[in-house]
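A.B. asks: no FASTA, just this:
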């Protein structure tokens, strides 16, 4: 996908924007189930490290072929910091959490990230509106409810892992905007994936992770899906939305993904989600919607 601006038609959203919305909603919503299947053969940090290294190499090669310059030394250093936080911590510990907690519940918890980033921006004196504060408060109540559900209460390790994932991803997101900017465009994403992939592989080696032989077909297919659809297509679609769609629409994946992931987890993976956990997820998503609405206003 290129970054040429295409204005929405008067009748509604352009086909290009609709396709990109479908990519961020459906593809990103399904990646967490793909992580679950890939875990059968690929341990968490090794899975994520090889995924982002492969995607980073492909994206960087594509950008170089199109004549884009390599990031500067400072931008590579920034990519290392952001990649270590968002991918090393965020995605590595997300996969770790999915070893003991259902993918649907993990994504429901991840929906709190917009609330965390809003809270962290207070250190830069970005004061939320009243509606944003209400959304943050409601979202916090939903997360506390979610922690009391069957899934997380039965797995303290999974709860700790997903908490670390959300904190590091949120911190990386804020620092990438405030302190450690990446190279512009897709090359910035490529450098982040390459640097983060190296960090993930190093963590994998330190943990002594090993592939589960023989490799299962569904795990290999899930890994390929994560590289091609989750990392390459999903990220490019999100970049187009950021450039061409209203901010609220571009970030709408944050409250659509959990619903899709929970439905897929139940329908395909046979995960059990109690009515209380569904209600808790609904409270979290209500908080996110109010936060995004307050941010737009």
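C.D. replies: Great, that's in hand. From a predicted model like this one, the values you see are computed outputs, not experimental measurements.
A.B. asks: switch to C-alpha atoms for all contacts and neighbour counts from now on
C.D. replies: Noted.
A.B. asks: helix/strand/coil for the nearest residue to residue 87 once chain neighbours are set aside?
C.D. replies: Excluding the flanking residues, the one nearest residue 87 by CA to CA, 6 or more residues apart in numbering is residue 196, at 5.4 Å. Each residue gets one of three states, and residue 196 gets helix by DSSP: H, G, I helix; E, B strand; the rest coil.
A.B. asks: Pretty sure residue 196 sits against residue 78.
C.D. replies: No: judged on CA atoms under 8 Å, residue 196 makes no contact with residue 78 at a distance of 10.9 Å.
A.B. asks: quick one: which of those two has more around it?
C.D. replies: When residue 196 and residue 78 are compared for neighbours, residue 196 comes out ahead with 30 against 24, by other CA atoms under 10 Å.
A.B. asks: residue contacts, the more buried one?
C.D. replies: By CA atoms under 8 Å, 6 or more residues apart in numbering, the contact list for residue 196 reads 49, 52, 53, 79, 80, 82, 83, 84, 85, 86, 87, 88.
A.B. asks: Next: residue 193.
C.D. replies: Counted by CA under 8 Å, 6+ apart, residue 193 has contacts 52, 53, 55, 56, 83, 87.
A.B. asks: here's the one I want to compare it with:
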């Protein structure tokens, strides 16, 4: 499971750079994103059809799948691609790090509070780490358009939380994660292409840089990355897979520096240590809580229960 998680983080960390390269090369954001997801979704559904023979959706699932495609593909990535016209790839990745905190808050209100203190500590530690690693770069991007891009991406991340929780419900009902992944991308990609038709010019939008980044995003970002994400959501719940948004900003910063000369400093290394520590707390919360209970009693950190005689 952790091998899949590591590969997913690496893939998603590099997709921010690929998006930035394509956008800077002149790709219309909605068309760039829409065609990526539409084609990837068709590939996924065709592959599942050939291997398993069934890609249809139960009537009760169709509305939820449309909601997942709308919020987790059309809204989230439409805003992300548009935002990367005005901010660096590493700052865009930082904004994505708000999703796990939003998910944990929603789960808390839903009554899902298992090991919440340790998970909360891990989420906070990771978010601080992302801030330490990336926030110094925000000074480079200050401007009206950059501020608007930040607001738009944060709003999209809030919608992504709703989509993530909906996807968990659909997967718990028995829908194959690759079928959900395929339909999500087809729905969201179609919406983005239609939006591009009425808002963006299509003339002269293809060059080598756009094509290479577009192909990378389809093969690795959509097919490998999102497939791994849904497999992890089904296996471990939505919180752990969503912590890719903590690892990926640091990865995005390193690759952004190497390829595009984006901001990088010693803060990046300190932030990475905090990020990894926080993710460890989230992923091993149950084990750590049990260890604290066992050892806390020995060191007097937890009060021992009084005997029946004393309670009387």
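C.D. replies: Ah, there it is. On a predicted model such as this, the values are computed, not experimentally measured, just so you know.
A.B. asks: Go through the lengthiest helix in the second structure and flag the buried ones.
C.D. replies: Selection of the longest helix in the second structure by residue count, based on DSSP state H, yields helix 144-172. Residues 146, 149-150, 152-154, 156-168, 170-171 are the ones in helix 144-172 of the second structure that count as buried (16 or more other CA atoms under 10 Å).
A.B. asks: where's residue 254 of the second structure relative to residue 62 of the second structure, distance?
C.D. replies: To residue 62 of the second structure, residue 254 of the second structure is 40 Å away according to CA to CA, to the nearest Å.
A.B. asks: Neighbour count: the two, which is higher?
C.D. replies: residue 254 (23 against 14).
A.B. asks: any idea what the more buried one aligns with in the first structure?
C.D. replies: Matched across to the first structure, residue 254 of the second structure falls on residue 263, judged by TM-score structural alignment.
A.B. asks: Quick check: the gap between that match and residue 183 of the first structure.
C.D. replies: Look at residue 263 of the first structure and residue 183 of the first structure: by CA to CA, they are 36 Å apart.
A.B. asks: same thing with residue 29 of the first structure?
C.D. replies: In this structure, residue 29 of the first structure and residue 183 of the first structure are 27 Å apart, going by CA to CA.
A.B. asks: More neighbours: those two, which one.
C.D. replies: Per other CA under 10 Å, whichever of residue 29 of the first structure and residue 183 has more neighbours is residue 29, with 27 against 21.
A.B. asks: how about the more buried one, what's its partner in the second structure?
C.D. replies: Taking TM-score structural alignment, residue 29 of the first structure has residue 13 as its aligned residue in the second structure.
A.B. asks: I'd like the distance between the counterpart of residue 225 of the second structure in the first structure and residue 217 of the first structure.
C.D. replies: Using TM-score structural alignment, the partner of residue 225 of the second structure in the first structure is residue 234. For residue 234 of the first structure, the distance to residue 217 of the first structure (CA to CA) stands at 23 Å.
A.B. asks: quick one, which of these two is more surrounded?
C.D. replies: Between residue 234 of the first structure and residue 217, counting by other CA under 10 Å, residue 234 is the more crowded of the two (23 against 13).
A.B. asks: isn't the more buried one right next to residue 29, touching?
C.D. replies: No: assessed by CA under 8 Å, residue 234 of the first structure is found out of contact with residue 29, at 10.2 Å.
A.B. asks: Would you mind grabbing the residues shared as contacts by these two?
C.D. replies: Taking CA under 8 Å, 6+ apart as the contact rule, residue 234 of the first structure and residue 29 touch no residue in common.
A.B. asks: what does residue 59 of the first structure align to in the second structure?
C.D. replies: Residue 59 of the first structure maps onto residue 44 in the second structure, by TM-score structural alignment.
A.B. asks: Touching, that match and residue 186? I think so.
C.D. replies: No: under the criterion of CA under 8 Å, residue 44 of the second structure is not in contact with residue 186, lying 9.6 Å apart.
A.B. asks: Would you map the helices across the stretch 101-250 of the second structure?
C.D. replies: Assigned helices in the stretch 101-250 of the second structure, in chain order: 116-134, 144-172, 177-199, 208-216, 226-236, 239-242, 244-260 (criterion: DSSP state H, counting those that start in this stretch).
A.B. asks: would CSV of those helices with distance to residue 82 of the second structure be doable?
C.D. replies: Shown next, in CSV, are the helices of the stretch 101-250 of the second structure (distance: least, CA to CA, whole Å):
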stretch, distance to residue 82 of the second structure
helix 116-134, 20
helix 144-172, 8
helix 177-199, 12
helix 208-216, 15
helix 226-236, 20
helix 239-242, 22
helix 244-260, 17
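A.B. asks: Go through the ones you listed and name the closest to residue 292 of the second structure.
C.D. replies: Nearest to residue 292 of the second structure among the helices of the stretch 101-250 of the second structure is helix 116-134 (10.4 Å), distances taken as CA to CA.
A.B. asks: for that closest one, which positions count as buried?
C.D. replies: By 16+ other CA under 10 Å, the buried positions in helix 116-134 of the second structure come out as 116, 118-134.
A.B. asks: tilt between that helix and helix 244-260?
C.D. replies: Angle of helix 116-134 of the second structure versus helix 244-260, following axes from the mean of the first three to the mean of the last three CA atoms, to 10 degrees, is 10 degrees.
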